[in-house]
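J.: Could you look at this predicted model? Sequence included:
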Amino acid sequence: MSPPTSNISDTIKQDHREIESYYKVIISTRDADEQTRFQNMFTWELARHSVGEELVLYPAIEKYVRDGIEATNKDRQEHQVVREP
């Protein structure tokens, strides 16, 4: 049996679903310890995901996709909004 195949788009979608699931726990739990644990996981995964996009995905989009620079600039602006306190 060969290993499952995946592409970058599938990985990104999976990351988004995982981060979203952490957020849902954060806003729905009444357990302070659980909320803190999921806030920490949410923060770590969001940071890891964003850095990965910026270091790997965006340069490829800029190089190979028509109007890629404009698209990545938009995403970078969205990431910056999330970073701001």
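T.: Cool, the structure landed. Numbers count the residues shown, from 1 in each chain.
J.: hey, let's count contacts and neighbours off CA atoms from now on
T.: OK.
J.: Return the residues in contact with the residue nearest in space to the middle of the chain.
T.: Centroid-nearest residue in the chain, with Cα atoms, centre = their mean: H49, separated by 3.9 Å. Neighbouring residues of H49 by Cα atoms under 8 Å, 6 or more residues apart in numbering: D15.
J.: Show me what stretch 21-34 is in contact with.
T.: Stretch 21-34 has contacts (Cα under 8 Å, 6+ apart) with 35-36, 38-39, 41-42.
J.: okay, now the one to match up with it:
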Amino acid sequence: MDNKLNEIRRKIRMLRTEMLSAEDNIRKQVNRDEDCSVAATHLMAMRATMVGLIGERNRLGGEERLLNVDERLKLEVRAASRKPSTGMPGGRER
């Protein structure tokens, strides 16, 4: 079951990358005032596939908890507040 779950997660990652690329292409077409209906239809099909993969992943017990706004902001503040170390390796200062 873990192999099946990992395979689904891999498909989701690949599909997300492909969707980002398709969205970028649609933006470029819109900016050039070109027809993007084919690309948009393809993106909608990818979204439907994504919903199916996520449902299958969740049925197999691989559901991932999404953070709420407060939790995301706390993570971003912690990441921004980390300061790079200025000392030498081993903790010795000059």
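T.: Alright, I've got the coordinates. From a predicted model like this one, the values you see are computed outputs, not experimental measurements.
J.: With E78 of structure 1 as the reference, measure out to the residue nearest to the centre of structure 1.
T.: 13 Å (Cα to Cα, to the nearest Å).
J.: same question, S6 of structure 1
T.: Per Cα to Cα, S6 of structure 1 is found 26 Å from E78 of structure 1.
J.: Out of those two, name the residue with the larger neighbour count.
T.: Shown here are S6 of structure 1 and E78; by other Cα atoms under 10 Å, E78 has more neighbours (11 against 8).
J.: any idea how far D31 of structure 1 is from that one?
T.: From E78 of structure 1 over to D31 of structure 1 the distance is 31 Å, taken as Cα to Cα.
J.: what does A71 of structure 1 give?
T.: Per Cα to Cα, A71 of structure 1 is found 40 Å from D31 of structure 1.
J.: So which of these two has more stuff around it?
T.: Set side by side, A71 of structure 1 and D31 show more neighbours around A71, with 14 against 11, by other Cα under 10 Å.
J.: Thanks again, I'm all set now.
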